[in-house]
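S.K.: Got a sequence here, can you model it:
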Amino acid sequence: MEFDGDSAEENGDGVAALRKETKENCDGCSAIGAEFAPDREFARQNGVEGDPSFVSSSEVEKLAGIGSWLPSLENCRIARLSFNAYKKLPYGGHSFSICRSKSEIEESRNFELRLDKLLETEKNKIIELVKVQKDGTVEVDVTKNEPMASELLEFDAADTQHIGVGEGAIEFHKSIPRLKIAMLVVGTRGDVQPFIAIARRLQDFGHKVRLATHANFKAFVESADIDFYPLGGDARVLAGYMARNKGFLPSGPADIALQRKQIRAIIDSLFPACTEPDPDSGSPFRAQAIIANPPAYGHVHVAEALGVPIHIIFTMPWTPTQEFPHPLARVHQTAGYRLSYLVVDLLIWWFIRDIVNDFRRRMKLSPIAYFSTYHGSISHLPTSYIWSPHLVPKPNDWGSQVDVSGFCFMNHSLNYQPQKEFLEWILSGAKPIYIGFGSMPLEDAERTTSIILEALNCTGQRGIIDRGWGGLGKFPEISDNVFILEECPHDWLFPQCFAVVHHGGAGTTATGLKAGCPTTVIPFFGDQFFWGDRVHEKGVGPAPIPISELSVERLSNAINFMLDPEVKIRALELAKAIGSEDGVAEAVNSFHRHLPPELPLPAIASEETGNPVQSIILTMEKWWYLPCIS
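M.R.: Prediction:
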C-alpha cells in the first residue's frame, strides 16, 4: 500500500524539526521477523551506522523464556527519541504551541542518554525482571533485580513528563470548531460499541465523524448513522488469537505469523482511514483530529504525519499506575504494579517495531529507537477511560491528562421487540440467570454447555444460554427451565435477569452492573481478568473463574454466591451510582477539553465539493463554533 508522502512534507517546520531530531538520534530500523533483513542503508542514511548499542536476539530470547521460537532481533539499536520537536506542530497550515520548561527537557534527555549507554550486563538485568508465560501473559518479578527495577521506574517517571500532541489542554476554551474526526478502533463488538455512542454525541455537536474499524462491524456502525471505513484485520481471527494466548503476546511459534499479519493489515489501513474519500459515496475526508484505542497501533504515527491532535479512549487501563498492575501482566509484588505497564509496553513495541517503522518510512517519518520513550506508551497523550469511577476510581498517580469518564452505553432496547415465545418464557417463572460469552470462541462448546446445564440444575435455577460466537446450547436435551437465545440486546435482557455469568468484556460487565445484576466473570483473556477482579472486590460477584478452570462445582458455587441477598443489595446500590453517570457526555467533554489551545481550520478548496459556492458555504459552516464547554 502506498501513502501520499507529500502530505507529510506539507506539514511545515514542525514535522521538519521532528525529522531533524529523529535523524540525529534514532536508530536504523531493523527487522523483527527472520523474513525481514535489517535496513543498514537506512541506518547509514540516518547517521547511526556502527552504533555499538544493540540488543541481540539471545537477550530477547532470555526475556521470553521460550527463545526457540522468538523472532530475531539482531541489530536493534538503542537511541533516544523525545517529543521536544512537538513544541511546534502544524495544523492545517498553521501551528499551535506547546510549552515545556528547559529543565524538564534536560532531565528527560539525561534519562534517555543513560538508557542509551546501558552496558550489555545491565541490559541482561532488565531481561531478568520479566518472563512471557506460555499463556501469553507477562510475569514481572521485581525481586529478581530490585536496583534495575528502580532504575526503570525512574526512567518511566522521566518519560511521563514528555508532552505530546494535545497536551497543554484548554481549560477555559469558550468554543470548539467543527472538526472532521477519525475514530480508529480495533477489537470486538464490545470494543466498538462505546465508540458508536461517543461518535453520535460528537455528531450532535456538529462534528463530522468517521468510525474506522473491522469490516465485520460495517452494518453495526452504519445502523447508527455513522460513516464507516474498513480497517484491516478480522475481528474473529483476533478474538481467536487472544483466546488462545490469553493476551496480546504469542505463546508459541504458530501464532506469531498470524498475529503479525493481522497487525500489519491494521496499521497499513490507518492512514487511508484518515485521508481517503468515503468508499461508498466518494465524499472527500481528511481527519483534523484522531480518536483511537491503543490496539490501533500506529494511531500516533498517523497523527504525527498529518499534524493533528490525538485523543486516546479505552475500556481498560493502559496508563502506568501503582494501584493495580497492567491487565496483561501477572505481578506478585505491589512494588511491581507500575513497572508492569512499562514492561508490557516494551514487549509489545519489540514485537511490532519493524512493522511500525516500515509504516513510518512510507509516511516519510524517521524510525523510532529500540528503547525509546516514544515506543507504545500513551502516557504522554490525553486519555479518557470509559468505566465508572464508582467501580474503579481514578488512581491518585494519574495526572490531569487522564480522565475516568464513566461507562458509555447505547440504548439498543428502544426498538427491540422480543419474540413472543421468549417473552412468555421469561414471564413464566422466577428471574433467570443469564449465561453467555459473546464473541469468545470455545474449544468445546458441547462440554461447556453440559457444565452450564448441570450447574443450573444443581442450584435449581432457570437459565438463559446465549449461543454467541462460541456456539453454546448445542445439546441433545434441554430442560424447559433453560432458554437458548440467538441474539438479544443486553440492555433489554439483563434487567429481566436476576444475575449474569459472562466472559467479562468491559461493555458486557458495564451493562450487567447497570442492570443491578450480581456478576460472575469467566475470563478468557486480557482485561477480562481485570474486570472479574474488580467485580469481586466490590462484593457483587465471586472470584473470577478462568474458562480453562470452569467446572460444575465452581459454577454452582458462583451461582449460589450471587443468590445471596446481601450481594444483590450491593449490586443494586452500584447500579444506582452507575445510572447517575453520563459517560458519553464526559468522554466528549474530555476530548474537547484536551484539544490544543489554538486550533485553526484549513481552508476548503473548491475541488473538495466541485462547487465554488458550496465551498464557501462549507467554509462558513466549519468556522461556526460549537457551544461553550463547561
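S.K.: CA only for contacts and neighbour counts going forward, please
M.R.: Fine.
S.K.: Need the three-state assignment for residue 96.
M.R.: In three-state terms, and counting by DSSP: H, G, I helix; E, B strand; the rest coil, residue 96 is strand.
S.K.: neighbours around it, how many?
M.R.: Residue 96 has 17 neighbouring residues, counting by other C-alpha atoms under 10 Å.
S.K.: next one: residue 257
M.R.: 12.
S.K.: Enumerate every residue touching it.
M.R.: By C-alpha atoms under 8 Å, 6 or more residues apart in numbering, residue 257 lies in contact with nothing.
S.K.: In a helix, it, correct?
M.R.: Yes. Per three-state DSSP, residue 257 lies within a helix segment.
S.K.: do you know how far it is from residue 41?
M.R.: 26 Å (C-alpha to C-alpha, to the nearest Å).
S.K.: same thing with residue 559?
M.R.: For residue 559, the distance to residue 41 - C-alpha to C-alpha - is 62 Å.
S.K.: Between the two, which is the more surrounded one?
M.R.: residue 559 (24 against 12).
S.K.: Residue 529 is in contact with residue 544, isn't it?
M.R.: Yes. Here residue 529 reaches residue 544: they are 7.0 Å apart, a contact under C-alpha atoms under 8 Å.
S.K.: Now do residue 423: how many residues are near it, please.
M.R.: Residue 423 has 12 nearby residues by other C-alpha under 10 Å.
S.K.: what helix or strand is residue 448 on?
M.R.: helix 445-459 (DSSP states H and E).
S.K.: downstream neighbour of that helix in the secondary structure list?
M.R.: strand 463-466.
S.K.: Give me the contact list for the next helix or strand after that following strand.
M.R.: Tracing the chain past strand 463-466, the next element assigned as helix or strand by DSSP H and E is strand 482-485. Identification of contacts with strand 482-485 by C-alpha under 8 Å, 6+ apart yields 422, 425, 462, 463, 464, 465, 466, 467, 473.
S.K.: Mark which of these are buried, thanks.
M.R.: By neighbour count, with 16 or more other C-alpha atoms under 10 Å, these hold 462, 463, 464, 465, 466, 467, 473 as buried.
S.K.: wait, isn't the fifth one in contact with residue 473?
M.R.: So that's residue 466. Yes. Contact criterion C-alpha under 8 Å: residue 466 and residue 473 qualify, at 7.4 Å.
S.K.: run this one through as well so I can compare:
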Amino acid sequence: MKITFLCKGTRGDARPLLALAKQWRRSKPAWQVTLACTFSVSCTLSQEIGNDIEVVKLPDQPAQQMSSEELTKLLRAEVECCLAASHDTSIIVFNLFTLEGWFIANHLSIPCVAASPFLLNRAPPDRFYKELQAVQPEIFDSLKHASPGQVSMAEVDHWMWRLFLDDLGDACASVGLQNVPFLKDTQVLLPSPTPLLYGISPSLLRQQAFWPDSVRVCGCWEMTSPDPQLVPNKELVTLVESMSSPLIFIGFGSMETLYRQVIDWKKTVTDINSALAACNAFALWQCYTDEVRQVFKDLSPGRICHWKGSFPHCWLFQHCVGVVHHGGIGTTTSALRAGLPAVVCPFQSEQHYWAEQLSWLGVGVQCPSIKTASINDYLRSFKTILSTPLSDAAKQLQLKIQNEDGIKIALSVIEQQLKK
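M.R.: As a prediction, the model looks like this:
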C-alpha cells in the first residue's frame, strides 16, 4: 500500500504535509510513503525527511520572470512529476499549490484529500460563475442542484473553483488527464465532496457554520516533540548557550529569499539591532540568503547573532522569550506552541491575517511592513512582547494548543477516505 503527498511551495508550505507523512509512516510502517516537493525544498528539509520517505523532486521555479511558453513547460513538467510520484498509490494528499493532485486522483480512480496549512480567504473572481454557466452550463446546473452526498456549489465556492483555471487544465490535458472537473467524456458526474483539511489550531481559526461539511479545521500539523534525527548543530548549541538574555528569535523564512532584492536588508538589520540595544535584548537571526549574511559580515551588529540553515524550532524556542517573523502559519504555530509572543512583519497574502489575529488574541504585535518600519516601530514592538501581559496570554494559549492533536484528526479523515 502507498500514500502520496503532493506539495509544491516553500519550506513552510511543505513542512505541515511532511509532518502528516512522517506520522503516517510511524503508524503504518508497512506502507510506502512518497513526498513530492520541489528540489530546493527537498534539499532544505532533507534531515527532517529522513530515509523512510521516498522523495520525488519537482522542478524549481526560476527566480527570473518566465515567458508564457516557459511557464507552460514548467507546469507540464510539474504535472508529469506528480503523476509519476502517484504511480501505484492508494490515496493522494495534496496542498492547494498542487491542485493537479485532484485530477491525477480522478484519472487513477482513487480517493484524495486536500490539505492546507493556511486559510483560504480569496473568493472566486466576479466573472467566474457567469463564465462557468456560459461555457459549461450542464456542470453549472448540476452543481446548483446537487443531491446530498455530491459535490456542490458550496465546495466550489470555498476552494474548488481553482480547479477550473485554464493554465491548470491545459497542463493536465497535455499529459492525458481530464482537464474539466466533473466531466467524463461529455457526461457530468458529480463525485462525493473531496475533504479540505485546515492544519490550523481551532484556537486561531474556528469552524465556520457556513462552510460545507467537507471542510474541517483539524489543528496544527507539526511534529510536537523533537525528532531524534533532528539534533541541533553543536556549534549552534554553543552559540545559543553563550548568548545573553532576553533572547528573541528572528526569522522570515522563504520571504527572505523571495524579497532578497526588494528589501533594504542593511537598513532593516541596523534598525532592529538599534531597537534591541534600546530595550537591552538580544536576537538570533535565522538567515537563508547571501544578501542578509553579507550585511552581518559588513556591520557586525553587537546585539544579533546569525545562523545559516534549518534547525528545530521546538528546541530553539525553549531558549527564547519572543519571536519576530513574517506571519507564516508554520512559525506562528511553533511560537504559540512554545508559549511565545510574536512580532509579525507581514509580507503578503494570509500573513496579514495572522498578524491581525495574533494582535486580536493579545499574543502578538503587528509591525509595519519591513519596507517602511522604523527603529521606533521595532522598539515599541519589542517592548510589548517583552511585557508580562503578552507573555502571560501566550502561555495561556499554549495550554490550549498543546491539548490539540491536529495530525491525528487529519489522518483519521484520510483513513475514512480510503474506506470509501
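S.K.: Superposed, how do the two chains score by TM?
M.R.: Laid over one another, the chains give 0.78 as their TM-score (TM-score structural alignment, normalised by the length of structure 2), with 370 aligned residues with a C-alpha RMSD of 3.2 Å.
S.K.: thinking again about what came up before, which part of structure 2 matches the helix holding residue 448 of structure 1?
M.R.: Mapped onto structure 2 using TM-score structural alignment, helix 445-459 of structure 1 spans residues 265-279.
S.K.: again with stretch 128-143 of structure 1
M.R.: Using TM-score structural alignment, stretch 128-143 of structure 1 lines up with nothing in structure 2.
S.K.: would you list the buried ones among the contacts of strand 482-485 of structure 1 in CSV and tack on distance to residue 577 of structure 1?
M.R.: Converted to CSV, these look like this (distance: C-alpha to C-alpha, whole Å):
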residue, distance to residue 577 of structure 1
462, 28
463, 27
464, 27
465, 28
466, 28
467, 31
473, 34
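S.K.: Return the member of those nearest to residue 564 of structure 1.
M.R.: Nearest to residue 564 of structure 1 out of these is residue 462 (C-alpha to C-alpha; 16.2 Å).
S.K.: which one in structure 2 is aligned with residue 182 of structure 1?
M.R.: By TM-score structural alignment, residue 182 of structure 1 lines up with residue 4.
S.K.: next one: residue 481 of structure 1
M.R.: Using TM-score structural alignment, the partner of residue 481 of structure 1 in structure 2 is residue 303.
S.K.: Isn't its match up against residue 278?
M.R.: No. Using C-alpha under 8 Å, residue 303 of structure 2 is not in contact with residue 278, being 10.2 Å away.
S.K.: Tell me which of these two has more neighbours.
M.R.: More neighbours surround residue 303 than the other of residue 303 of structure 2 and residue 278, with 20 against 14 (other C-alpha under 10 Å).
S.K.: Tell me who's in contact with the closest residue to that one other than its chain neighbours.
M.R.: Among residues not flanking residue 303 of structure 2 along the chain, residue 282 sits closest, at 5.0 Å (C-alpha to C-alpha, 6 or more residues apart in numbering). Contact partners of residue 282 of structure 2, counting by C-alpha under 8 Å, 6+ apart, are 243, 244, 245, 246, 247, 248, 276, 303, 304.
S.K.: and if we set it to 6 Å?
M.R.: 247, 303, 304 (C-alpha atoms under 6 Å, 6 or more residues apart in numbering).
S.K.: do residue 326 of structure 2 as well
M.R.: 252, 344, 345, 346 are the contacts of residue 326 of structure 2 under C-alpha under 6 Å, 6+ apart.
S.K.: Buried ones among these?
M.R.: Applying a neighbour-count criterion of 16+ other C-alpha under 10 Å, the buried members of the contacts of residue 326 of structure 2 are 252, 344, 345, 346.
S.K.: Tell me if the last one really is in a strand.
M.R.: Looking back up the chat, that one is residue 346 of structure 2. No. Read with three-state DSSP, residue 346 of structure 2 is coil and lies in no strand.
S.K.: quick one: it from residue 222 of structure 2, how far?
M.R.: With C-alpha to C-alpha as the criterion, residue 346 of structure 2 and residue 222 of structure 2 are 21 Å apart.
S.K.: Then the second one?
M.R.: Going from residue 344 of structure 2 to residue 222 of structure 2 by C-alpha to C-alpha gives 20 Å.
S.K.: How about the third one?
M.R.: In this structure, residue 345 of structure 2 lies at 22 Å from residue 222 of structure 2, with C-alpha to C-alpha as the measure.
S.K.: Same check on residue 214 of structure 2?
M.R.: If you go by C-alpha to C-alpha, the gap between residue 214 of structure 2 and residue 222 of structure 2 works out to 22 Å.
S.K.: Compare the two and say which is more crowded by neighbours.
M.R.: residue 222 (23 against 15).
S.K.: Aligned against structure 1, show me the partner of the more buried one.
M.R.: Using TM-score structural alignment, residue 222 of structure 2 pairs with residue 409 in structure 1.
S.K.: Check residue 317 of structure 2 too.
M.R.: Aligned counterpart of residue 317 of structure 2 in structure 1: residue 494 (TM-score structural alignment).
S.K.: Then residue 379 of structure 2?
M.R.: For residue 379 of structure 2, the residue aligned by TM-score structural alignment is residue 556.
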